[in-house]
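> only geometry, no sequence info:
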């Protein structure tokens, strides 16, 4: 009981020290879609009713800290760092491209079914059932990591909501080649170099597994208190 109380106290202290990020949804990007996601982000939290859904501990990279993508890459260097994993993936022939998911239907299905349990949870039916056609949302970008033979081994869906972008889905086959580090870092660099976004969100910190927190931290994400508005 004392250990649990100490953990809750430390969590409260962490929350009180969170920096604030002002995240703006811009309706013009895709009116119906943007308004729907704004409502999802700002609805009451399913477990903690007194707070909003994605307000405390939003996992963000402040893209404005880096004039160019190369400076971001320099910030994730170090011993056993994300940068080392990125360089490993590149050395093994992987590359990140924007994709039309309809060109990779079989590969996507294979990726989704490659591991039955992720982050301690069984894969949902929305992943396991094969989808034969994908519609491209106008405010989304779709990325894939290809191996040297051109096979898709990871993919990510990024919503462009206003002054920030957010991962909707990110998943890959499980190997030790650094493919997920390569994809996330490449997306971050492209967003920085475009100058269009202030932040990139990767869901939240609180409630994530230790492994996923470590992955996010290595790539430069940190927890924020998010303040949302709709324009």
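Thanks, I have it. Owing to the predicted nature of the structure, the values given are computational and were not obtained by experimental measurement.

> Please count neighbours and contacts with C-alpha atoms only from this point.
Fine.

> Show me where this protein has its strands.
20-25, 56-62, 95-98, 117-118, 121-122, 140-146, 152-160, 164-172, 199-204, 222-230 (DSSP state E).

> among these, which is nearest residue 73?
strand 56-62 (12.5 Å; Cα to Cα).

> Let me know the angle separating that closest one from strand 199-204.
140 degrees (axes from the mean of the first three to the mean of the last three Cα atoms, to 10 degrees).

> Quick one: list the elements packing against strand 56-62.
If you count contacts as 3 or more Cα pairs under 8 Å, 6 or more residues apart in numbering; DSSP states H and E, strand 56-62 packs onto strand 199-204, strand 222-230.

> Second structure for comparison follows:
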């Protein structure tokens, strides 16, 4: 399984989830012509803290897991065939707090990441890590992409906490978010769409094809739009739509 180093969005490794062994992925192994991470068969990411590796990825049976350097695996949620999500018991929640020394003093530049059993509050994993280096990288990014990025694009544990919160919300609401399979296809309202069949349009854009369009943030929401009409908003908010089927 291919994973990328989170704060670089590069440095691919091939992890064997059974043994925990990994190896670097050589450029020659990548499909020809591929230039962006989204077009690679990447199943998650990893980070390195104190010379130890921590991973988050999707398993072959569509479970999202967090894995520690010593091989402990914490299952977070599972994706159903329709794209909806259910939390895997015992339901885990996360928090990030300032790191402290044993005498209670703040440990400058460090944060503590914790995973806890949501029902009992018991901490099942905790790690103190150097958050300051990710903050420096984030603040020093002056590229065009910086306007759309936040600390989670650099800090693996901030991103993991955000993912868990999103999965909790999706599980509670039943929301079905758009997702792409390894082969580039997507399941949209019961229809399997190939990569070359996917068509997207934003709110306000002229509709490029008549038919039923589904909202990317919740595929349960759909509207019928005629070609040439402006694409609508959803609940008064601009969204992106994906074409689903003819009327």
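Thanks, I have it. Bear in mind the structure is a predicted one, so any value in this text is a computation, not a measurement.

> quick one: TM-score?
Once superposed, the chains reach a TM-score of 0.26 (TM-score structural alignment, normalised by the length of structure 1), with 105 aligned residues with a Cα RMSD of 6.1 Å.

> so what does the helix or strand harbouring residue 168 of structure 2 touch, helix or strand wise?
Taking DSSP states H and E as the criterion, residue 168 of structure 2 maps to helix 156-173. Packing partners of helix 156-173 of structure 2 (3+ Cα pairs under 8 Å, 6+ apart): strand 85-87, strand 92-100.

> Can you add mean neighbour count and distance to residue 11 of structure 2 and give the ones you listed back as a markdown table?
Formatted as a markdown table, those follow (neighbours: other Cα atoms under 10 Å; distance: least, Cα to Cα, whole Å):
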| stretch | mean neighbour count | distance to residue 11 of structure 2 |
| --- | --- | --- |
| strand 85-87 | 22 | 29 |
| strand 92-100 | 17 | 26 |
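
> Columns distance to residue 3 of structure 2 on top of the ones you listed, output as a markdown table?
As requested, these are arranged in a markdown table below (distance: least, Cα to Cα, whole Å):
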| stretch | distance to residue 3 of structure 2 |
| --- | --- |
| strand 85-87 | 22 |
| strand 92-100 | 22 |
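
> how about these, which one is nearest residue 169 of structure 2?
Short answer: strand 85-87, nearest of those by Cα to Cα, at 9.3 Å.

> For the helix holding residue 168 of structure 2, buried residues please.
156, 157, 158, 159, 160, 161, 163, 164, 167, 168, 170, 171 (16 or more other Cα atoms under 10 Å).

> State the next helix or strand along the chain beyond it.
strand 186-188.

> which helices and strands sit right next to that following strand?
Strand 186-188 of structure 2 packs on strand 191-193, going by 3+ Cα pairs under 8 Å, 6+ apart.

> Next SSE downstream of the strand it packs on?
Trace forward from strand 191-193 of structure 2 with DSSP H and E and the next one is strand 200-202.

> circling back to that earlier point, okay if I get the buried residues of helix 156-173 of structure 2 as a markdown table plus distance to residue 95 of structure 2?
Formatted as a markdown table, the buried residues of helix 156-173 of structure 2 follow (distance: Cα to Cα, whole Å):
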| residue | distance to residue 95 of structure 2 |
| --- | --- |
| 156 | 13 |
| 157 | 9 |
| 158 | 9 |
| 159 | 11 |
| 160 | 10 |
| 161 | 7 |
| 163 | 12 |
| 164 | 10 |
| 167 | 15 |
| 168 | 14 |
| 170 | 19 |
| 171 | 19 |
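
> Considering the residues you listed, which is situated nearest to residue 222 of structure 2?
So of the buried residues of helix 156-173 of structure 2, ranked by how close each gets to residue 222 of structure 2 (Cα to Cα), first place is residue 170, at 17.5 Å.

> ok, now how distant is the closest residue to the closest one other than its chain neighbours from residue 167 of structure 2?
With sequence-adjacent residues excluded and distances taken as Cα to Cα, 6 or more residues apart in numbering, residue 170 of structure 2 is closest to residue 85, at 6.2 Å. Applying Cα to Cα, to the nearest Å, the value for residue 85 of structure 2 to residue 167 of structure 2 is 7 Å.

> Spell out which residues are contacts of both of those two.
Shared contacts of residue 85 of structure 2 and residue 167, defined by Cα atoms under 8 Å, 6 or more residues apart in numbering, are found at residue 77.

> what ranges do the helices span in structure 2?
132-139, 156-173 (DSSP state H).

> Repeat that for structure 1.
Using DSSP H, helices in structure 1 cover 2-16, 31-42, 69-75, 82-91, 105-112, 125-128, 179-194, 210-218.

> what angle sits between the last one and strand 222-230?
Computed with the same axes, to 10 degrees, the direction of helix 210-218 of structure 1 lies at 80 degrees from that of strand 222-230.

> In helix 210-218 of structure 1, which of the residues would be classed as buried?
213, 215, 216, 217, 218.

> Next: the second one.
Residues 34, 35, 38, 41, 42 are the ones in helix 31-42 of structure 1 that count as buried (16+ other Cα under 10 Å).

> Right, I'll leave it there.
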